[in-house]
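Visitor: A predicted structure for the sequence below; I have some questions about it.
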Amino acid sequence: MDTVTIEGTRIRVLYSEEMIARRVEEMAAEIARRNPRRLLVVPILKGSFIFAADLLRAFYRVGLLPEVDFMILSSYGAGTRSSGTVKVLRDIETDVRDRDVLFVDDILESGRTLAHARDMLLKRGAARVMTAVLLDKPHHRVADIEADFRGFECPDLFVVGYGMDKAHAFRELPFVGHVLEEAPEEGA
């Protein structure tokens, strides 16, 4: 696997730009085959924004024309592990009654966030709530949820890139990688 160095930080590429692009196209086709009704796509921000944008463009190419709304949920705060409490920082504005909803998220790990969001929208009358995640990390799953559509099963590593960050850095990377080491701070 390739390793890149960005401002003193070594990152091992786990999923290349080409691998991700190919898988996103395949996922769009898989989702289209489920024949969603009055589809509402709800990206979970912030980490999913690049994946969601690419997936939405791929939907156009397979003939899906969904509506889009956004939700911001947090269970991490400033840490790298889930706190166990899900907070709704921004809710959707769209009525979901009798609609198919597709949550788009960057990573499914503990499952608390997506399970919480799914349950919220089912209580609001959504006909069906599905999930599409770029990465599935089943090693720490505590909630009763599995992704309906997943890009890749991810090893138990902290990953960055393609929208995912470490302390607000690395979201812009066109690949998903694992931080191997960081340069020591000056004077350390």
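Guide: Received the coordinates, thanks.

Visitor: hey, let's count contacts and neighbours off CA atoms from now on
Guide: Will do.

Visitor: pretty sure residue 128 sits against residue 122.
Guide: Yes: in this structure, residue 128 is within contact of residue 122 by C-alpha atoms under 8 Å, at 7.4 Å.

Visitor: and the closest residue to residue 82 other than its chain neighbours, helix, strand or coil?
Guide: Sequence neighbours aside, residue 76 is the residue nearest to residue 82 in space, at 4.6 Å (criterion: C-alpha to C-alpha, 6 or more residues apart in numbering). Residue 76 carries the three-state label coil when classified by DSSP: H, G, I helix; E, B strand; the rest coil.

Visitor: which residues touch the residue nearest to the spatial centre of the chain?
Guide: Centrality entry for the chain: nearest residue to the mean C-alpha point is residue 106, 1.5 Å, by C-alpha atoms, centre = their mean. Going by C-alpha atoms under 8 Å, 6 or more residues apart in numbering, residue 106 touches 44, 47-48, 51, 133-135, 163-164.

Visitor: mind checking how far the helix or strand containing it is from the chain centre?
Guide: Residue 106 belongs to strand 100-108 when assigned by DSSP states H and E. Put simply, strand 100-108 sits 6 Å off its chain's centre (C-alpha atoms, centre = their mean, to the nearest Å).

Visitor: okay, one more to line up with it:
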Amino acid sequence: MTVEGNPKIRCLFTAEAIAARVEEVAGEIAVSEPHDLLIVVVLKGGFVFAADLARALSRQGVRLEVEFIALSSYGSGRRSSGEVRVLRDIGTEVSGRDVLIVDDVLDSGLTLKFARDLMRQRGARRVAIAALIDKPVGRRVDIEGDYVGFTCPDYFVVGYGMDAGHAYRELPFVGVLEPEGGDGG
């Protein structure tokens, strides 16, 4: 699907900066000495960050398992609808385990708060949140990321797993989607 207005994409975080930051985040997580770690990846946007983070954690000597959950608080637009729905649930027991929820963007906080509360209700020993991008300006609930790659203004970002109309997930960098001739800023 193409995006209206023949947009251009301005690089916000390079592939090299992302790779370096993922290694740093993995180091921060490893220092916390997670117990029986289960990474729960929020689909779809979190898959690229989660894959790189899991490999970086492995290099740090952290053993882990990976699961996937699909949650949605978005309709067809770019802003959260406010209602979180489980589209696909995990199939792994979390009771007594450390759970790391991994997502692409922490903005309104609704989806990640829902996921965190769900894992706690299921008996997780400890629940932490790792988000590649934190956009605190749009926060609607009281939640912070435990591990954050980058703090970002309230731009609509694409790349590195994040999309616009299912496009641009494959980009190795994070960019700001700008309409042709716009300043995006």
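Guide: Arrived safely. Fair warning: this is a prediction, and the values are worked out from it, not measured in the lab.

Visitor: just tell me the aligned range of the longest helix anywhere in the second structure in the first structure.
Guide: The longest helix of the second structure (DSSP state H) is helix 15-31. Alignment of helix 15-31 of the second structure against the first structure: residues 17-33, by TM-score structural alignment.

Visitor: so which bits of that stretch are buried?
Guide: 20-21, 23-29, 31 (16 or more other C-alpha atoms under 10 Å).

Visitor: let me see the ranges of the helices in the first structure.
Guide: Under DSSP H, the first structure gives helices at 17-33, 49-61, 112-123.

Visitor: for residue 169 of the first structure, find the nearest of the ones you listed.
Guide: helix 49-61 (14.3 Å; C-alpha to C-alpha).

Visitor: the closest one aligns to what range in the second structure?
Guide: Going by TM-score structural alignment, helix 49-61 of the first structure sits over residues 47-59 in the second structure.

Visitor: what's the average distance of that stretch to the first structure?
Guide: Following the fit onto the first structure, the mean deviation recorded for stretch 47-59 of the second structure is 0.6 Å by mean C-alpha distance after the TM-score superposition for the first structure.

Visitor: separation between the counterpart of residue 106 of the second structure in the first structure and residue 173 of the first structure?
Guide: The equivalent of residue 106 of the second structure in the first structure is residue 108 (alignment by TM-score structural alignment). To residue 173 of the first structure, residue 108 of the first structure is 20 Å away according to C-alpha to C-alpha, to the nearest Å.

Visitor: contacting residues for whatever residue of the second structure lines up with residue 172 of the first structure?
Guide: When the second structure is aligned by TM-score structural alignment, residue 172 of the first structure is paired with residue 170. Listed by C-alpha under 8 Å, 6+ apart, the contact partners of residue 170 of the second structure are 159-161.

Visitor: quick revisit: who has more neighbours out of residue 108 and residue 173 of the first structure?
Guide: More crowded of residue 108 of the first structure and residue 173, by other C-alpha atoms under 10 Å: residue 108, with 26 against 17.

Visitor: list the contacts of the spatially closest residue to that one that is not a sequence neighbour.
Guide: Closest residue in space to residue 108 of the first structure, ignoring its immediate chain neighbours: residue 136 at 4.9 Å, by C-alpha to C-alpha, 6+ apart. By C-alpha under 8 Å, 6+ apart, the contact set of residue 136 of the first structure is 107-109, 147, 150-154.

Visitor: isn't residue 41 of the first structure right up against residue 69?
Guide: Yes: the pair residue 41 of the first structure and residue 69 passes the contact test of C-alpha under 8 Å, sitting 6.5 Å apart.

Visitor: neighbour count winner among those two?
Guide: Between residue 41 of the first structure and residue 69, counted using other C-alpha under 10 Å, the more crowded position is residue 41 (24 against 15).

Visitor: from residue 99 of the first structure, how far off is that one?
Guide: Distance, residue 41 of the first structure to residue 99 of the first structure, using C-alpha to C-alpha: 10 Å.

Visitor: how about residue 40 of the first structure?
Guide: For residue 40 of the first structure, the distance to residue 99 of the first structure - C-alpha to C-alpha - is 7 Å.

Visitor: ok, the two, which is more surrounded?
Guide: Taking other C-alpha under 10 Å, residue 40 of the first structure and residue 99 do not tie; residue 40 has more neighbours (23 against 18).

Visitor: quick check: the gap between that one and residue 109 of the first structure.
Guide: Taking C-alpha to C-alpha as the measure, residue 40 of the first structure falls 23 Å from residue 109 of the first structure.

Visitor: cool, residue 48 of the first structure as well?
Guide: Taking C-alpha to C-alpha, one finds residue 48 of the first structure at 14 Å from residue 109 of the first structure.

Visitor: again with residue 84 of the first structure
Guide: Counting by C-alpha to C-alpha, the gap from residue 84 of the first structure to residue 109 of the first structure is 12 Å.

Visitor: more crowded one of these two?
Guide: Taking neighbours as other C-alpha under 10 Å, residue 84 of the first structure and residue 109 compare with residue 109 leading, 22 against 14.
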